[in-house]
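Asks: only the shape, not the letters, is given here:
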C-alpha cells in the first residue's frame, strides 16, 4: 500500500516537511512510471512545488502563510519567487477597497 510505504520509508511526520529526494525516488517517479508519464523537468517535483504554490496563491493564501507552508524562512523570498503568479492582485485590492464603500 502506497500510504504505508510513504510513512515507513520516509518517516512521515505531519509536522515536518518530507525529504524531496526520498519522495522523488520512492513515490513520485514510480507513480509517473505507473501512469505512463515520462519523468522530466516539466513533470518533476520542482514543477509540482510551483504548481502547489501557484494554486495556493490563486486561492487567496497570503504570502506569509505560503512561506510557512513551503518552509521558507523569509516571506520576502517567497514574494520575490512567486510574485509573478499574482497578476490579479491589483484587481483584488480594488475589489477590497470598493467593498468598503458599498
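Replies: Okay, I see it. Predicted model, so just to flag it, every value in this text is computed and none were measured.
Asks: could you use CA atoms for every contact and neighbour count after this?
Replies: OK.
Asks: residues contacting the one helix or strand residue 79 maps to, please?
Replies: Assigned by DSSP states H and E, residue 79 falls within helix 75-82. Residues outside helix 75-82 that contact it (C-alpha atoms under 8 Å, 6 or more residues apart in numbering): 53-54, 63-64, 66-68, 72.
Asks: can we see that at 10 Å?
Replies: 50, 53-54, 57, 62-68, 70-72, 83, 85-86 (C-alpha atoms under 10 Å, 6 or more residues apart in numbering).
Asks: and the residues you listed, which are buried?
Replies: For the contacts of helix 75-82, a burial check counting by 16 or more other C-alpha atoms under 10 Å picks out 53-54, 57, 63, 66-67.
Asks: below is an additional structure, to be compared with the one above:
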C-alpha cells in the first residue's frame, strides 16, 4: 500500500496502529528501494505513449 501511494497515516489507521511511525518501522523493509521507485517514476513520466496526431488541425 505504501508503494502504491497510500499515505503512512492512512495505512496506520487502516491497520489500527496509533503511531504511523510504528507502522513505518514494521513495514518499511517491504517497500521497493528508492532507486527502483525513482526509476519507475521517471519511466512513467518520460516514456508514456503520446497521442497520435491525425492531421494539421485545420480540418473541419
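Replies: In hand now; what should we look at? All of these numbers come straight from a predicted model, not from anything done at the bench.
Asks: one step back: mind checking which of the contacts of helix 75-82 of structure 1 are in helices?
Replies: Counting by DSSP state H, the part of those found in helices is 50, 53-54, 57, 63-68, 70.
Asks: now, among these, which is nearest to residue 5 of structure 1?
Replies: Comparing those against residue 5 of structure 1 with C-alpha to C-alpha places residue 70 closest, at 23.2 Å.
Asks: contacting residues for the counterpart of that closest one in structure 2?
Replies: Residue correspondence to structure 2 (TM-score structural alignment): residue 70 of structure 1 is matched to residue 15. Contacts for residue 15 of structure 2 (C-alpha under 10 Å, 6+ apart) come out as 9, 23.
Asks: to the chain's geometric centre, what's the distance from the helix holding residue 79 of structure 1?
Replies: Taking C-alpha atoms, centre = their mean, to the nearest Å, the mean C-alpha location of helix 75-82 of structure 1 is offset from the chain mean by 13 Å.
Asks: by how much does it deviate from structure 2 on average?
Replies: Compared with structure 2 after the fit, helix 75-82 of structure 1 shows a mean deviation of 1.1 Å (mean C-alpha distance after the TM-score superposition for structure 1).
Asks: output the contacting helices and strands for the helix or strand residue 3 of structure 1 falls within.
Replies: If you go by DSSP H and E, residue 3 of structure 1 is part of helix 2-10. Helices and strands in packing contact with helix 2-10 of structure 1 are listed as helix 20-23; criterion 3 or more C-alpha pairs under 10 Å, 6 or more residues apart in numbering; DSSP states H and E.
Asks: next helix or strand past the helix it packs on?
Replies: helix 29-34.
Asks: returning to what we had before: export the ones in helices among the contacts of helix 75-82 of structure 1 as CSV, with columns for distance to residue 77 of structure 1.
Replies: As requested, those are arranged in CSV below (distance: C-alpha to C-alpha, whole Å):
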residue, distance to residue 77 of structure 1
50, 14
53, 13
54, 15
57, 15
63, 10
64, 10
65, 13
66, 11
67, 8
68, 11
70, 11
